[in-house]
Structures are given as C-alpha cells and as structure tokens.
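1. Quick one, what's the 3D model for this:
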Amino acid sequence: MLASSSPRRAALLKQIGLNFRVIVCDLEEHTPPGLQPFEVVERLAARKAMFVADSLAEGIVVGADTVVVWRGQLLGKPSCAEDAVEMLKRLQGNVHEVLTGVALVDAGSGKAEVGHEQSRVMFRPLDEEEIRRYVATGEPLDKAGSYGAQGIGAVFVERIEGSYTNIVGLPLAKLSLMLKNFGCSVL
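-> Next up is the predicted model:
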C-alpha cells in the first residue's frame, strides 16, 4: 500500500514493478518546532504509514514525506503562486538539499522501519520572468520547494549529488533495501 496521493511516488513504484494500492492519508503535516529536517521527514513518513496500517489487517504500507532545505530553512509545498515565486528566487543560483523520509509498516505484525535520504541540488541562475513563466504552468504548486525535477523544472537543475528518485519524492534504492528487511525483493 502507498500512503500517499502523489502521482510521482505512484509512478516510481510502478517503474520498479511493484503491485500496490494507493490509500490517501489525510493527516495534518505538523511537527513540533526544533526538529532537524531529517527528523521532520522521518516523523511525517512514519505517521502516514502508521495511520494507513492501522486501518488494515495485513500488507506493507509505504509512507513518505519530502522537503527542500535551503540555508537551514524547510521549504514545503507553496501556499500560492506568489509563495512559489519567492521560493524559486531563493533557490536560483544556489545549492539546496532535498530530504525524503521513508517508512514501512507491516499492518499484520506492526513491524516498522523508518529512514531518510538526502540529496544536494544545484540550480542555475534564474531571472524573475522565467520563474513567473514556470509558476504559471502550475507545475510547482504541489511540490516541495516549488519545482519538479521530473518535469519542466528540470531545466533549472545544473547538478545533483545523490539520488535522483529522492528528489522526485521516493528514494528507490533505499526503499528496495528496506523492503528486503520485510521479506520483499524488488528483483
């Protein structure tokens, strides 16, 4: 089961041949102040997976949460188009980190595992006009940090250090190792 409505996460699971069902998890994504970014994404991923697992008798549930971190500041999904413009102005010409928390919960046994992946992304310099044209496409409005590296936003990315699928929203190498611990092999 995938505890996420993200079409990008669903596409990544399909890419590696997993059979799954999407169960949307409508939890408020709040965490206590003062947590490190990796603690935020791990905690939210675990809450999502556990919430869905609690409603099932069996099956492995995957929960995930992604944030962009720029100079220590967490950038989630923009609240509006202007918020997206402001985020992209900060990211342009700079390096930022993308962190994704991943949690697996076996609904039958209660076994759980939580981890995270971190990647670094370098954006090329952007001017305000191209930022506004990009935001007008609508693509950045449902994405952490206001961009999609798998879409038009790819033209902003000069360099990536780490997992590309992490930046899209689900680090597949990490997930496959976690699934092995639950007796599920991707290959």
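2. From here on, just use CA atoms for contacts and neighbour counts.
-> Will do.
3. surely Met178 meets Glu113?
-> Yes. Between Met178 and Glu113 there is a contact under Cα atoms under 8 Å: 7.4 Å.
4. And those two? Which one has more around it.
-> Using other Cα atoms under 10 Å as the criterion, Met178 and Glu113 rank with Met178 on top: 20 against 17.
5. got a list of what Asp65 touches?
-> By Cα atoms under 8 Å, 6 or more residues apart in numbering, the contact list for Asp65 reads Val41, Glu42, Leu44, Ala45, Thr100, Gly101, Val102, Gly169.
6. and the closest residue to the second one other than its chain neighbours, how many neighbours?
-> In space, Glu42 comes closest to Gly101 once its chain neighbours are excluded; the distance is 4.3 Å by Cα to Cα, 6 or more residues apart in numbering. When counting by other Cα under 10 Å, one arrives at 28 neighbours for Gly101.
7. the strands in this structure, which residues?
-> Assigned by DSSP state E, the chain shows strands spanning 60-70, 73-75, 95-106, 112-123, 157-161.
8. Could you export the ones you listed as CSV, including distance to Phe51?
-> Converted to CSV, the strands of the chain look like this (distance: least, Cα to Cα, whole Å):
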stretch, distance to Phe51
strand 60-70, 9
strand 73-75, 24
strand 95-106, 10
strand 112-123, 12
strand 157-161, 32
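9. Please name whichever of these is nearest to Leu141.
-> strand 73-75 (12.3 Å; Cα to Cα).
10. and for comparison, fold this next one:
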Amino acid sequence: LGKPADLAEAGEMIRALNGRTHQVFTAVCIQQKAEIREVELGVTTDVTFKSLSDAGLDEYHSMIEPLDKAGAYAAQDHGERIIESIDGSRTNVVGLPMDEVIVTLRDGFRLTPKTGS
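-> Just a heads-up that it's a prediction; the model follows:
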C-alpha cells in the first residue's frame, strides 16, 4: 500500500487492514563503487492489527496524519492503539530494516556504523 490520496482512501486502507495480518516488504540495495560491489536484501515483517470499531479507527486517524503514511498508519505514531503484534523487524515497518542493514554493512562491506554517544 502506498500513501492515501485523501481521507476517504485512508479510511478504506485502514479498514481493509483492521483485524488482519499483512506483510511489509522492504528491498534494500547497497552499492560500493570503489570495489564495484553490490548487495541486495529483502526483509518481510508480519503486522497484525487489532480488531477495532469504525469509531476506534477514526479516533486513531485523528491522532496521526494518515495522508503522510503508507497504509494510512504508522507503527511509531500511536501504533499500540491499532497494532496487536509485529513479527519480524520493527524498523522495517517504520521504514528501513536497520538491524539487517547494519549486518550487511558489517559482513558484506566490513563497515561498522558509528553510534552516537
């Protein structure tokens, strides 16, 4: 699912996900031009929504900006109100599977990302 065009489509999207499990898939391609190396990875995460009433879904949408969210929801933005479980990478659902990217950089390119202090 992409971002909804309007609030009506946002309502349709979230109601289609309501009480169901869907998959979030992210493909990542990392290139290192100096050595002409490329690594691709794909990460799939299962997201299960709670079963909520229409009023509950509308209340959730009033708390976020659904037009700016793929699927009209955001795990990081009051996601506990609508998400029952996430099976797999939580950061994948938010936008980028960080653990998998870090492992790929470390193992595939011998790079270690710096962490803030």
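11. Look through structure 1 and report the residue furthest from the middle.
-> The C-alpha centroid of structure 1 is most remote from Glu129, which lies 27.2 Å away (Cα atoms, centre = their mean).
12. To which residue of structure 2 is that residue aligned?
-> Aligned counterpart of Glu129 of structure 1 in structure 2: Ala55 (TM-score structural alignment).
13. and what of Val114 of structure 1?
-> With TM-score structural alignment as the criterion, Val114 of structure 1 matches Glu40.
14. End to end on stretch 145-158 of structure 1, go ahead and measure it.
-> One end of stretch 145-158 of structure 1 to the other measures 16 Å (Cα to Cα, to the nearest Å).
15. now do stretch 88-96 of structure 2
-> Stretch 88-96 of structure 2: ends 12 Å apart by Cα to Cα.
16. Nearest residue to the middle of structure 2?
-> Val93 (1.9 Å).
17. residue contacts, the counterpart of that one in structure 1?
-> The pairwise alignment with structure 1 assigns Val93 of structure 2 to Ile167, based on TM-score structural alignment. Contact partners of Ile167 of structure 1, counting by Cα under 8 Å, 6+ apart, are Val98, Leu99, Thr100, Ser119, Ala149.
18. about what we covered before: what's around the nearest residue to the match of Val114 of structure 1 once chain neighbours are set aside, how many residues?
-> Sequence neighbours aside, Cys29 is the residue nearest to Glu40 of structure 2 in space, at 4.4 Å (criterion: Cα to Cα, 6+ apart). Neighbour count for Cys29 of structure 2, taken as other Cα under 10 Å: 10.
19. Which residue in structure 1 aligns with Cys29 of structure 2?
-> Looks like Cys29 of structure 2 aligns to Ala103 there (TM-score structural alignment).
20. Spit out the contact partners of that match.
-> Ala103 of structure 1 neighbours (Cα under 8 Å, 6+ apart): Glu42, Ala45, Ala46, Ala49, Val61, Val62, Gly63, Ala64, Ala112, Glu113, Val114, Gly115.
21. which of the residues you listed also appear as contacts in structure 2?
-> Retained in structure 2 (both residues aligned by TM-score structural alignment, their matches' Cα atoms under 8 Å) from the contacts of Ala103 of structure 1: Ala112, Glu113, Val114, Gly115.
22. Distance to Tyr134 of structure 1 for those residues - can I get that in TSV?
-> TSV is the format used below for the kept ones among the contacts of Ala103 of structure 1 (distance: Cα to Cα, whole Å):
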residue	distance to Tyr134 of structure 1
Ala112	39
Glu113	37
Val114	34
Gly115	32
